[in-house]
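Colleague: Pasted the sequence and its predicted model underneath.
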Amino acid sequence: MKFFLIAVLVTALAIGSESVSLVKRDAPAELEKITKYFQDLVDNLKHVEGPELVNKANAYFEQSRAQFQPMVEKLQEQLKPLSSNIEDHIKPLAASVQAQVAPLASMIQTHVEDVLKFVADTSKAILPQ
């Protein structure tokens, strides 16, 4: 039993150390790519002046807008039937809720008016004339 546990432990350590060495070999390549990207970005930003940066940013946004505009229009066309379908379902539901709430609102308004009239009458009775 002890031999088996030692064998399992040694195997686990061997597999773990091998996986760590694989991660260590892959990580520097990815880290180098990320570091190079940010270093290039910093270098580009150092060489760009204020107005030029604004112009480049505006050009980038216009280019992005040109790319995304067709997708947005296509999405809007696809959502129109869905929105009209939802609207067709919501209108009867809203009418039903409004029909149920209208009597309650009227009853609350009547009670509030009664309370205000009571307070006004009581105040008139308390105040000396």
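Modeller: Done, it's in.
Colleague: Please make it C-alpha for all contacts and neighbour counts, starting now.
Modeller: Noted.
Colleague: quick check: longest helix of this protein.
Modeller: helix 50-126 (DSSP state H).
Colleague: distance between that one and the chain's centre?
Modeller: Offset of helix 50-126 from its chain centre (C-alpha atoms, centre = their mean, to the nearest Å): 19 Å.
Colleague: Check which helices and strands it sits against.
Modeller: Packed against helix 50-126, as judged by 3 or more C-alpha pairs under 8 Å, 6 or more residues apart in numbering; DSSP states H and E, are no other helices or strands.
Colleague: got another, please set it beside the one above:
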Amino acid sequence: MERKVEPIKECGQTIMAIHDVMDLLNGKWKVSIIACLCFEKMRYSDLLREVRGISGKMLARDLKELEMNQLITRTVLNTQPVTVEYEITEYGSTLKNLTNTIAEWGLTHRKRITNRTV
């Protein structure tokens, strides 16, 4: 059952809500990690390959923070060697529309900027 969210009616509430989201998703990589996991569960090495430019140390730190905030789950599989999979939670999947909106805006912006004549 989808929960109905009341619209924010005051500028102060809007700004506070935006700050909460920005604090949660701060940094360069968390939105990219979430976007990848919205498509499929992935192993650490898969995420390291897909999120181009992220270091292993940064990926590990961001994954821990996302797990702590209940946006992803970490599952250790009984394999040799040990395999760890990350998966978006139901709560984390509520960010899928946000990541799609950001991606669409980014594509439009890239086209606008690269097609600009000087």
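Modeller: Cool, got the structure. In this text the structure is predicted, and so the values were computed from the model without any measurement.
Colleague: care to give me the TM-score?
Modeller: TM-score for the superposed chains, counting by TM-score structural alignment, normalised by the length of the second structure: 0.26, backed by 45 aligned residues with a C-alpha RMSD of 3.1 Å.
Colleague: mind listing the strands for the second structure?
Modeller: Remark: strands assigned in the second structure by DSSP state E are 42-43, 72-77, 83-88.
Colleague: Need these in JSON lines (columns: mean neighbour count).
Modeller: Shown next, in JSON lines, are the strands of the second structure (neighbours: other C-alpha atoms under 10 Å):
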{"stretch": "strand 42-43", "mean neighbour count": "18"}
{"stretch": "strand 72-77", "mean neighbour count": "16"}
{"stretch": "strand 83-88", "mean neighbour count": "19"}
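Colleague: Compile these into JSON lines and extend it with columns for distance to Lys64 of the second structure.
Modeller: Converted to JSON lines, the strands of the second structure look like this (distance: least, C-alpha to C-alpha, whole Å):
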{"stretch": "strand 42-43", "distance to Lys64 of the second structure": "14"}
{"stretch": "strand 72-77", "distance to Lys64 of the second structure": "9"}
{"stretch": "strand 83-88", "distance to Lys64 of the second structure": "11"}
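Colleague: and Asp20 of the second structure, which of those is closest to it?
Modeller: strand 72-77 (17.9 Å; C-alpha to C-alpha).
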